[in-house]
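1. below is the sequence, then the predicted model.
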Amino acid sequence: MRIADRKEFATKAPPLTCGPDTTVFDAVTQMAEKNFGSIFITDEDDRVLGVMTERDIFRRVIGENRDPKTTRVSEVMTTEVRMANKDDQVLEWLQVMSNERFRRLPVVDEEKRLVTVMSQGDFVSYTWPQLLGQVGQMAQATFAPAFNVIAIVGGIAVYTLVLILLLLYAR
């Protein structure tokens, strides 16, 4: 399934963004008002420059004893941000997010402008039923051929045992 096919893609609230010169204090105030765990830092054309998460705030502001009222988000944001396209596959990104340990995925358009932000939760709500279905299909595909061989061998063993018992009983 494509990211754009998720119902959340069309219904998500606009992403929380700010410019690189915004203070950490002002960004955190916006995050608290909206109950967001992150804020994306964008340029004038809405292109993603970075992301500041709660973890960045703890490690790079509080942990380094910086003043949030004078520290700019550009000083503490994560700059290596993975970005998706709306036509990318949900399961592929869920795997990448899990392996690389990040929870928020910005989705950008052809000009790399921020469209929305999808979370692991947006993907997991869809993928659990799909994953369980795929596990069932894989189990059936894996065990069905083996089961046929086991059934044939087992049938021959039972038939042989019955013949042996009949021969012993007939004596």
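-> Happy to help now that I have it. Residues are numbered from 1 along each chain as shown.
2. please count neighbours and contacts with C-alpha atoms only from this point.
-> Noted.
3. can you count the residues close to residue 52?
-> Number of residues near residue 52 (other CA atoms under 10 Å) recorded here: 23.
4. hmm, I was thinking of residue 19
-> Count around residue 19 with other CA under 10 Å applied: 19.
5. look up how far residue 13 lies from it.
-> To residue 13, residue 19 is 19 Å away according to CA to CA, to the nearest Å.
6. in contact with the residue nearest to the spatial centre of the chain, which residues?
-> Centroid-nearest residue in the chain, with CA atoms, centre = their mean: residue 94, separated by 2.9 Å. Contacts for residue 94 (CA atoms under 8 Å, 6 or more residues apart in numbering) come out as 120, 123-124.
7. switch to 10 Å and redo it
-> 100, 102-103, 105, 119-124, 127 (CA atoms under 10 Å, 6 or more residues apart in numbering).
8. could you do residue 36 as well?
-> Counting by CA under 10 Å, 6+ apart, residue 36 makes contact with 15-16, 28, 30, 53-54.
9. quick check on the residues you listed: which are buried?
-> Buried members of the contacts of residue 36, counted by 16 or more other CA atoms under 10 Å: 15-16, 28, 30, 53.
10. let's bring in a second model and compare:
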Amino acid sequence: MHRPVSDVLRNGGVVVYIAPHATVYEAIERMAFHNVGSILVLKNNRELVGIFTERDLLRRVVLKGLDARTTPISEVMTHDVIVVSSDTPRYEVERIMREQHIRHIPVADEERLLGVVSLRDILRVENEERKFEIDKLKEYVMEKPYPTYPG
């Protein structure tokens, strides 16, 4: 269970991002197209300056009555982004998410963004591993006993 968070990354290494001057609507369109719950905000296509999530959309846009078509993403994104490295253990990433009350964390090595991992991604992989272990235990328990030979 000490496997790295890089094992959980989806989308084949595609980093879904948008520029800070883009609108919330443009961000939502991109998120929907890629079927993701968050989008990174990159300055000059390189520098991470924020993250925007479905929760941000609800709390910072919808509840405040802002127009998604005219509101810049930079006004409603989370600026202080927690980033983990690809070799961070999954259990550590899950702990950070629970303590910080966040569901998405960017994963990076050195200066290169590798993607975003969600709490759902981590829990999905953990459930798959548990199911595999249970299936193997069932096979072992249900295995026919070795034949006994007379004598």
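-> On my side now, so go ahead. Given the structure is predicted, the values throughout are model-derived calculations rather than measurements.
11. state the pair within the buried ones among the contacts of residue 36 of structure 1 that is farthest apart.
-> Maximum pairwise distance in these, criterion CA to CA, is 14.4 Å, between 15 and 28.
12. overlap between the contacts of residue 36 of structure 1 and structure 2?
-> Of the contacts of residue 36 of structure 1, the contacts whose aligned counterparts also meet in structure 2 (both residues aligned by TM-score structural alignment, their matches' CA atoms under 10 Å) are 16, 28, 30, 53-54.
13. of the residues you listed, closest to residue 143 of structure 1?
-> Residue 143 of structure 1 lies nearest to residue 53 out of those, by CA to CA, at 44.8 Å.
14. gap between that closest one and residue 163 of structure 1?
-> As judged by CA to CA, residue 53 of structure 1 and residue 163 of structure 1 stand 73 Å apart.
15. please name the nearest non-neighbouring residue to the aligned residue in structure 2 for residue 104 of structure 1.
-> For residue 104 of structure 1, the aligned position in structure 2 is residue 104, judged by TM-score structural alignment. Using CA to CA, 6 or more residues apart in numbering and skipping the chain neighbours, the partner closest in space to residue 104 of structure 2 is residue 118 (4.4 Å).
16. same thing with residue 54 of structure 2?
-> Excluding the flanking residues, the one nearest residue 54 of structure 2 by CA to CA, 6+ apart is residue 37, at 5.6 Å.
17. does the one you found touch residue 55 like I think?
-> Yes: at 8.6 Å, residue 37 of structure 2 and residue 55 qualify as touching, with contact defined as CA atoms under 10 Å.
18. shared neighbours of the two, which are they?
-> With CA under 10 Å, 6+ apart, residue 37 of structure 2 and residue 55 have common neighbours residue 103.
19. from residue 67 of structure 2, how far out is the residue nearest to residue 104 of structure 2?
-> From residue 118 of structure 2 across to residue 67 of structure 2, the span is 27 Å (CA to CA).
20. okay, the two: which has more neighbours?
-> Between residue 118 of structure 2 and residue 67, counting by other CA under 10 Å, residue 118 is the more crowded of the two (22 against 13).
21. tell me the contacts of the more buried one?
-> Going by CA under 10 Å, 6+ apart, residue 118 of structure 2 touches 8-10, 36-38, 93-94, 97, 102-106, 124.
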